[in-house]
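Q: Turn this into a model:
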Amino acid sequence: MENSKNVQRLAKPSKTDWFKEIYLFYTQLAAGSLLIIPAIVLPLYYKSNILTEEYMFFLEFLGMLAGSLWISGASDRIGRKPALALSIALYSAGSFIPFIDRSFYALILSMLIMGSGIGANVPVANAMMNEFSEPSVRGTVMSIGNAIFNFGFVVAPILIFFFGVKFIFIFGILQLITLAPILRIPETKKPSHSSGFRDLYRGEHLKKTLVISFATFFVFFVVYGIVDWFPTLLSRGLVKVPAILQKDYILITNFGAFLGALFIAPLVDRTGRRTLGIAVSSVAGITEVLTLLFSRIIPALAVALTFVSLFFMEGSLAIVTIMASELYDNDMRGRGLGNSLAWGRIGGMTSPLVLGSVLEIFQNPSLPFIVLGLSSVCAAALLHILPETMQIKKL
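A: Okay, the predicted model is just below:
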């Protein structure tokens, strides 16, 4: 009964309550941005000949895939707050492992557990933002929330520079303090019976589930191709740039991702989700073709173009997340978001492997950029199939 009252109150909050809830949730997300830091530095902390950095990220993504499906689906049954708290507890537990055990197997366990926490946090947090936001500003709220979450990618390299890798692990454990604002946020989902993810692939939900899932797959494929694969071209000297650009590439691209999510915030509730998503994905595809052209002529410009491409694709990522949250009603939103983002995790996992394989097989650095450009176009085409979801009332 208490949950029902909270859901009803959130449907039409007063301005004071609305801003209070937004502030509290953004407080959690701002602290939650640090949640990503250990996941970034852990591969740097362990230098293993057995497990390369790429496969460490693969393990983390595998955990994210599990978290996206397991806990986000559970949030439809037990409510959003318990699921969100569980995601943070999981991540904190994974961050604590390196303090007590530096072994190879502890590393694997840590990556999987932390990945599960991240994978669960994103869909559940976005479901809550959808449910406590008014339809007229929902896209803006969710875009800014995702930008704040991405801020961790910007501050991580800076903190590593000043404090060193070992010190950063403490932030994962400090995630537990973010449980305090969560307890003050009203529940947005009344616990109910759920038949699992099968409902998403039946009847009226089948088409939209397939389309948003594959759109999210291609968006993540491009984003993590730029973030995780392109640096290998720099390190192998296939794209020759000044040392400072190679050294600071991660910081540069992560800042682009942060700005990309902020960029769409004032636009997404005015232009519509679908139109803006098609536009930013198409522009990203064009910049990837330009990157192909300039990668050997003006390498530094190629790096700048990857920044631009990631800027727009991060906007596209925020849009597919918003649309996934709006395509389903309250009883299915957790599963809908979790399923969509799980497909995105698969795209993120496979992108560096596919692009690296294309490069190794054909020995042509241009071909992976063609793959990225086509993937951006595919994302835009799939978004065109979906209905516009802006101003859909909460159910």
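Q: switch to C-alpha atoms for all contacts and neighbour counts from now on
A: Fine.
Q: What are the contacting residues of whichever strand or helix holds L383?
A: Assigning secondary structure by DSSP states H and E places L383 in helix 366-385. Applying C-alpha atoms under 8 Å, 6 or more residues apart in numbering, the contact partners of helix 366-385 are 211-212, 214-216, 218-219, 221-222, 225, 274-275, 277-279, 281-282, 284-286, 288-289, 291-292, 355-356, 358-359.
Q: For the comparison step, fold the sequence that follows:
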Amino acid sequence: MNHSAPRFLDRTTPPKVVTLILLAGLAALTMNIFLPSLPGMARYFGVPYGVMQQSVALYLALSAALQIVIGPISDRFGRRRVLIWSLVLFLIATVGTLLAETATTFLIFRMAQAVIASGMVLSRAVVRDMVADAEAASMIGYVTMGMSIVPMIGPVIGGFLDQAFGWQANFALLLVLGIGVLGLVWADLGETATVRRLSLMDQIRTYPTLLASRRFWGYSLSAAFASGCFFAYLGGAPYVGDKVFGLTSPQVGGLFALTAIGYAAGNFLAGRFSVRVGMNRMVLAGSLVTTFGLLLLTALTLAGLSGPVVFFGLTIFMGLGNGIGLPSANAGMLSVRPDLAGTASGLGGAIMIGGGAALAAGAGRLLTPGATELPLVLLMLASSMASVVAVLAVIRRARQLGLAT
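A: Just a heads-up that it's a prediction; the model follows:
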């Protein structure tokens, strides 16, 4: 045996945590680095803001659709192969965004970038391949805590790149980082799944098993509504910052970091306490923290006391709540049928991201010219309250089945 062979030739070696962090982080960065540029991109392509805002909703919609098949494909062909091909396609799509001369062409390639969603889906599935339920929630918490550093600084970097070099600089950075992550995945990420020799249709036929589970639906809807208020925020906050508060793109990018700071803190708490507290209670705690922050923001907005500091500052509760609850909600989805971890991660992710796409599109429709931030705040609050209802249904079902709550 050649002991000097490169590590990547051992296809069964589990990856380092940093590989999963950077893989999922690239997917998160792709979602939000260019947000401060949206108003300027609308002017560049000569289209209304609402058209460019659809780059968020369309990206999320295709991401949701892809996640329906990414999970089964990875269960069939393995995590490693799917991730490598996804990264190659992502790089091609990113080149397309840089060469786009019209808004339509840009939006097409922007949608194609959604293939990088496999990084988020399969990083969770890889964790579940390696460790058990409660430990998976803890490890996902630590992975996403590290991952949250990327979107925390992403809009800040995006805002400064936009001001210094134009919006194209954001996508040039994604291209460079994508090449680096592809090299890392090739060298470090061995196959963690027990490949199931079933056809894609056979894999998809397992969906009814998951969709018939009230626990799976509870975890998925709780995650969908919890993250949905954040996706609505992604879709509407650039408009609020630019049109309502008159902020520059670097200022909007910097204020976006407040939510990510809360998310990083919540992920730390998830990694620290998920095993001790239990998945369901962590999901409930996260949903309640988010709802509290949005209730306070709603009250201050209705009282006429809102402003950029209040609006952006109080979203730290949304980040904190999502950071606490989402790792356990994701682990809960995967725990319903551990043998279908990839399928469950993809289907649950599709429900979560699909809901986010709908809410992001809804935010764009609510924020018509002359609108204040209030419609966006109310939409976010309604989504968070729905997340509380969903997790309470999970807890009730768990008690009926005699499972730990």
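Q: List the TM-score for the superposed pair.
A: Scored against TM-score structural alignment, normalised by the length of the first structure, the superposed chains reach a TM-score of 0.80; 369 aligned residues with a C-alpha RMSD of 3.5 Å.
Q: Can you give me the buried ones in the helix holding L383 of the first structure?
A: Neighbour-count burial for helix 366-385 of the first structure, counted by 16 or more other C-alpha atoms under 10 Å, picks out 366, 368-383.
Q: Over to stretch 183-192 of the second structure?
A: L184, V185, W186, A187, D188, L189, G190, E191, T192.
Q: average gap between the helix holding L383 of the first structure and the second structure?
A: Average distance, helix 366-385 of the first structure versus aligned residues of the second structure after superposition (mean C-alpha distance after the TM-score superposition for the first structure): 2.9 Å.
Q: rewinding a little: which pair of the buried residues of stretch 183-192 of the second structure spans the longest distance?
A: Pairwise distances across these peak at 16.0 Å for L184 and T192 (criterion: C-alpha to C-alpha).
Q: Among the contacts of helix 366-385 of the first structure, name the buried ones.
A: Among the contacts of helix 366-385 of the first structure, those that count as buried by neighbour count (16+ other C-alpha under 10 Å) are 211-212, 214-216, 218-219, 221-222, 225, 274, 277-278, 281-282, 284-286, 288-289, 291-292, 355-356, 358-359.
Q: Show only the entries of those found in helices.
A: Among these, DSSP state H puts 211-212, 214-216, 218-219, 221-222, 274, 277-278, 281-282, 284-286, 288-289, 291-292, 355-356, 358-359 in helices.
Q: The strand or helix carrying G266 of the second structure against the first structure, how far on average?
A: Applying DSSP H and E as the criterion places G266 of the second structure in helix 249-277. By mean C-alpha distance after the TM-score superposition for the first structure, the fitted helix 249-277 of the second structure averages 3.1 Å away from its aligned residues in the first structure.
Q: Now do that helix: distance to the chain's middle.
A: Here the centre of mass of C-alpha atoms in helix 249-277 of the second structure, compared against the chain's by C-alpha atoms, centre = their mean, to the nearest Å, lies 13 Å away.
Q: Could you do stretch 372-381 of the first structure as well?
A: The chain centroid and the centroid of stretch 372-381 of the first structure are separated by 18 Å under C-alpha atoms, centre = their mean.
Q: do the same with stretch 306-318 of the first structure
A: From the chain centre to the centre of stretch 306-318 of the first structure is a distance of 12 Å (C-alpha atoms, centre = their mean).
Q: What mean distance separates it from the matching residues in the second structure?
A: Aligned to the second structure and superposed, stretch 306-318 of the first structure gives a mean residue distance of 2.3 Å (mean C-alpha distance after the TM-score superposition for the first structure).
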